[in-house]
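Visitor: Predicted model and sequence follow; I will ask about them next.
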Amino acid sequence: MSTPINILVTLDAGYLPPLKVMLWSLAANNRNQDFHIWLVHEKLTATQIEEVRDLTDALGWKLTALTTKIDLTDQPALIKRYPPAMYFRLLCGQVLPADVHRMIYLDPDIIVINDITPLWELDLQGNMLAAAAHRGVTKLVDNVNQLRLGTTTSYFNSGVLVIDVDQAREKIHLSDITAAIETYHDYLILPDQDVLNFLYGETILEIDEEVWNYDTRKYLVYQTRTLSKHDIHWVMRHTRILHYCGTPKPWDATSDSKFTSLFLNYQQQVQRLLADLKPTEA
């Protein structure tokens, strides 16, 4: 087995079921790779963590659960209204052990459909982060967000990140994040993602969204942009990560998109696996 790839997840209890689907899809499509899952949370119970550990143990992976709290006691009300977990991915350098140097962060509303080793081995070229930008057919989204946030870089999605943890320890601080929110709160739409772009956009290496952070809502957009070359067959061969951005989520009864059934299939598989792990009653 190869050296483990570090995977960071930060979530509350509501996202535990899709997290298990994401982890199972990661295992199913990276069978010769070992992973170390780092679960950073504020108030998951021991029982909830053990549910995740049942799966990672079955996959032969290590799980490290780290409880952390963001102290917002002295912050104004507008800061406190955002959930503390929002900060965890950006502040991972303050939470992770000193011997952890690189991390892939993945949102739980993701499935992995091909090998992600190239993302782990990506040359960051001196940057602190790598991320994809969801642009649509043109760069209009970038232009709108540059005007809104006063930035000059692409507008990056925070759902998939490669993080140079050593640089993050040095450069990312809670005080900078809260100051940015307090100053620009009237302009923030997705606070954690907006802060990522406003404060750290200049330190982000752009990666291909259709490979590493495919927005499942935008199949027709990608088709249009590539003159129908990137059809579903292309996606299944070349895309590594599908991201179920927005709503409804694929586990919701109202979801019926091109990629819903793929998620539901992985969901069924992991549910069967976990059911088989339960001890049978005498």
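Guide: That came through, no problem.
Visitor: When you work out contacts or count neighbours from here on, use the C-alpha atoms and nothing else.
Guide: Will do.
Visitor: mind listing the helices for this structure?
Guide: Secondary structure of the chain by DSSP state H: the helices cover 16-28, 46-59, 77-80, 92-95, 117-120, 140-149, 165-171, 174-184, 191-200, 209-212, 219-225, 232-238, 260-277.
Visitor: So which of these is nearest residue 249?
Guide: Ranking the helices of the chain by their distance to residue 249 (criterion: Cα to Cα) puts helix 260-277 first, at 8.4 Å.
Visitor: Pull out the buried residues from that closest one.
Guide: Within helix 260-277, the residues scored as buried using 16 or more other Cα atoms under 10 Å are 260, 263, 266-267, 269-271.
Visitor: Same check on stretch 197-210?
Guide: Neighbour-count burial for stretch 197-210 flags 197-198, 200-207, 209-210 (criterion: 16+ other Cα under 10 Å).
Visitor: What is the nearest of these to residue 7?
Guide: Proximity of those to residue 7 was ranked by Cα to Cα; the top entry is residue 207 with 17.6 Å.
Visitor: Tell me which residues touch that closest one, please.
Guide: Neighbouring residues of residue 207 by Cα atoms under 8 Å, 6 or more residues apart in numbering: 130-133.
Visitor: now the residues you listed as JSON lines including distance to residue 158 and neighbour count?
Guide: Below are the contacts of residue 207 laid out as JSON lines (distance: Cα to Cα, whole Å; neighbours: other Cα atoms under 10 Å):
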{"residue": "130", "distance to residue 158": "10", "neighbour count": "24"}
{"residue": "131", "distance to residue 158": "7", "neighbour count": "23"}
{"residue": "132", "distance to residue 158": "8", "neighbour count": "24"}
{"residue": "133", "distance to residue 158": "9", "neighbour count": "21"}
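Visitor: try it against this one:
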Amino acid sequence: MKTIDKKIHVAMASDDNYAHHLAAAICSILKNLGDDRILCVYLLHEKLSNKTKEKIELLKKLRHFELEYINISCEKYEPFKIIVGLYISRLTYARFQLPSLLKNFDKCIYLDCDIIVRQDLSELWDIQLPEYAILGAVEEPGARHRNRVLDIPDSFSYFNAGVILLDLVKLRKSNFEEKAYEYLKKNGSLLYADQDVMNALFCNSWYALPIKWNVHTNVYILKSVNKYYKYQAHEVENVFANAAIVHFSHERKPDSLISQCAYRNEYWQYLKYTAWRHILPKDINLMNLTIRIYWLIKSLVKKSPILFVCMRMVKRAITGYYLSKETTRYKFF
């Protein structure tokens, strides 16, 4: 009988700008992890400040966990520009180095920082990948158009690399890091960077994890819940209510005043347990405050036809004001 590994090895990558997301993510893991498990976090970084490290260390007051800082260099990936998402840096390529960085381990979970974990992560850790699979991931809804660009057969689905269960032994045997870099050199900058590379290399050797382990807020915002191909209807049903990991994959993260992310409030609840508990939304300005107030009032009066008409008139007046000031009109407004 196979013994259960009490330690759960989780790799993440962050810089100072994303550290508050990282802290909220780790906090959410600790708050929901089974009492008999030990979280081990391997934090990949290039130039993480001592001040940020001190703040992250304070999370150990919530619950003990092991934390190792791994200073790496992603300089060789600098020529491959990030095409989509101003919030993404070259550190996104750090996951390519995991097989060699974690050479003493057989597997690990890689998590993006812009997530919260709502259930016991040990359930994901305990999943046994089938023999053919190098990694486990969740399909990226509505992304099969990438198949044509990456020369992936239409019969395969495209996965999101923000939450992945990695078989490090198989990755080392496949010379993953070298092949990933060679693929980039051959194909140049790709729209979804490291995610495109991993899909191209492992299109037929990834296992579809239960959808609850990577529920994208893009699905909520873009209404793309019907664009999953690898999952049956009953698996997609109630996807938000059953989310084990919420992935804030939209460019407006939950720390934005005008974020429309599902579970935004839960993110702020976890953040309150961290050293970043006192931060304010990063984009507070008159325009965004106006939008937020409008949304609030609209939610209160949407059931009243008369008040709704009044709100439409107010909307036109405010929009006209900002257009007269030559400001950008928000698509939400």
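Guide: Yep, that arrived. As the structure is a prediction and not an experimental result, all values here were calculated from the model.
Visitor: May I have the TM-score of the superposed chains?
Guide: After superposition, the two chains reach a TM-score (TM-score structural alignment, normalised by the length of structure 1) of 0.81; 260 aligned residues with a Cα RMSD of 2.9 Å.
Visitor: Go through the helices of structure 1 and name the closest to residue 159 of structure 1.
Guide: Ranking the helices of structure 1 by proximity to residue 159 of structure 1 (Cα to Cα) places helix 191-200 first, at 8.7 Å.
Visitor: Just tell me the aligned range of the closest one in structure 2.
Guide: Residues 193-202 of structure 2 are where helix 191-200 of structure 1 lands when matched by TM-score structural alignment.
Visitor: So what touches the matching stretch?
Guide: Contacts for stretch 193-202 of structure 2 (Cα under 8 Å, 6+ apart): 80, 82-83, 92-93, 96, 134, 146, 150-152, 158-161, 180, 183-184, 190.
Visitor: do the same with stretch 104-116 of structure 1
Guide: Identification of contacts with stretch 104-116 of structure 1 by Cα under 8 Å, 6+ apart yields 5-11, 15-16, 18-19, 21-23, 25-26, 29-30, 89, 120, 159-163, 236-245, 249, 263.
Visitor: biggest helix in structure 2 by residues?
Guide: helix 305-324.
Visitor: hang on, the earlier thing: of the contacts of residue 207 of structure 1, which are reproduced in structure 2?
Guide: Checked against structure 2 using both residues aligned by TM-score structural alignment, their matches' Cα atoms under 8 Å, these keep these contacts: 130-132.
Visitor: that older thread, please work out which residues of structure 1 line up with the longest helix of structure 2.
Guide: On structure 1, no counterpart of helix 305-324 of structure 2 exists by TM-score structural alignment.
Visitor: buried residues in that helix?
Guide: By neighbour count on 16+ other Cα under 10 Å, the buried set for helix 305-324 of structure 2 is 308, 311, 315, 318-319.
Visitor: next one: stretch 180-189 of structure 1
Guide: Across stretch 180-189 of structure 1, burial judged by 16+ other Cα under 10 Å covers 180-181, 184.
Visitor: ok, residue 159 of structure 2 - contacts?
Guide: With Cα under 8 Å, 6+ apart as the criterion, the residues that contact residue 159 of structure 2 are 137-140, 195, 199.
Visitor: now residue 37 of structure 1
Guide: Residue 37 of structure 1 sits in contact with 6-9, 61-64, where contact means Cα under 8 Å, 6+ apart.
Visitor: Which residues are in contact with the residue mapped onto residue 245 of structure 1 from structure 2?
Guide: Alignment note (TM-score structural alignment): residue 245 of structure 1 maps to residue 249 of structure 2. Applying Cα under 8 Å, 6+ apart to residue 249 of structure 2 gives the contacts 114, 216-218.
Visitor: If any of those residues are buried, put those into a PyMOL selection.
Guide: Those of those that count as buried under 16+ other Cα under 10 Å are selected in PyMOL with:
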select buried, resi 114+216+217+218
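Visitor: What's the match for residue 108 of structure 2 in structure 1?
Guide: Counting by TM-score structural alignment, residue 108 of structure 2 lines up with residue 103 in structure 1.
Visitor: Please tell me I have it right and that match contacts residue 9.
Guide: No - under the criterion of Cα atoms under 8 Å, residue 103 of structure 1 is not in contact with residue 9, lying 10.1 Å apart.
Visitor: So these two - more neighbours on which side?
Guide: Counting neighbours by other Cα atoms under 10 Å for residue 103 of structure 1 and for residue 9 shows that residue 103 has the greater number, 23 against 18.
Visitor: can you pull the contacts of the more buried one?
Guide: Taking Cα under 8 Å, 6+ apart, we find residue 103 of structure 1 in contact with 5-8, 120, 162-165.
Visitor: Pull out the buried members of those residues.
Guide: Among the contacts of residue 103 of structure 1, those scoring as buried are 5-8, 162-165 (criterion: 16+ other Cα under 10 Å).
Visitor: any chance of those residues in CSV, plus distance to residue 99 of structure 1?
Guide: Compiled in CSV, these are given as follows (distance: Cα to Cα, whole Å):
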residue, distance to residue 99 of structure 1
5, 14
6, 12
7, 15
8, 15
162, 17
163, 14
164, 12
165, 10
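Visitor: Looking for the alignment partner of residue 126 of structure 2 in structure 1.
Guide: By TM-score structural alignment, residue 126 of structure 2 lines up with residue 121.
Visitor: Report the separation between that match and residue 8 of structure 1.
Guide: 16 Å (Cα to Cα, to the nearest Å).
Visitor: Nearest to residue 100 of structure 2 among the buried residues of helix 305-324 of structure 2?
Guide: After measuring these against residue 100 of structure 2 - Cα to Cα - the closest member comes out as residue 319, at 53.9 Å.
Visitor: Tell me the gap between stretch 174-181 of structure 2 and the middle of its chain.
Guide: Computed by Cα atoms, centre = their mean, to the nearest Å, the chain-centroid distance of stretch 174-181 of structure 2 equals 23 Å.
Visitor: ok, residues contacting it?
Guide: 96-97, 99, 197-198, 201.
Visitor: For these, pick the one with the most neighbours.
Guide: Within the contacts of stretch 174-181 of structure 2, residue 99 tops the neighbour count with 24 neighbours, counted by other Cα under 10 Å.
Visitor: returning to that earlier point: and of the helices of structure 1, who's closest to residue 36 of structure 1?
Guide: Among the helices of structure 1, helix 46-59 sits nearest to residue 36 of structure 1 (Cα to Cα), with 8.9 Å.
Visitor: Can you mark which positions in that closest one are buried?
Guide: 49, 52-53, 55-56, 59.
Visitor: average gap between it and structure 2?
Guide: Once fitted to structure 2, helix 46-59 of structure 1 is off its aligned match by 2.5 Å on average (mean Cα distance after the TM-score superposition for structure 1).
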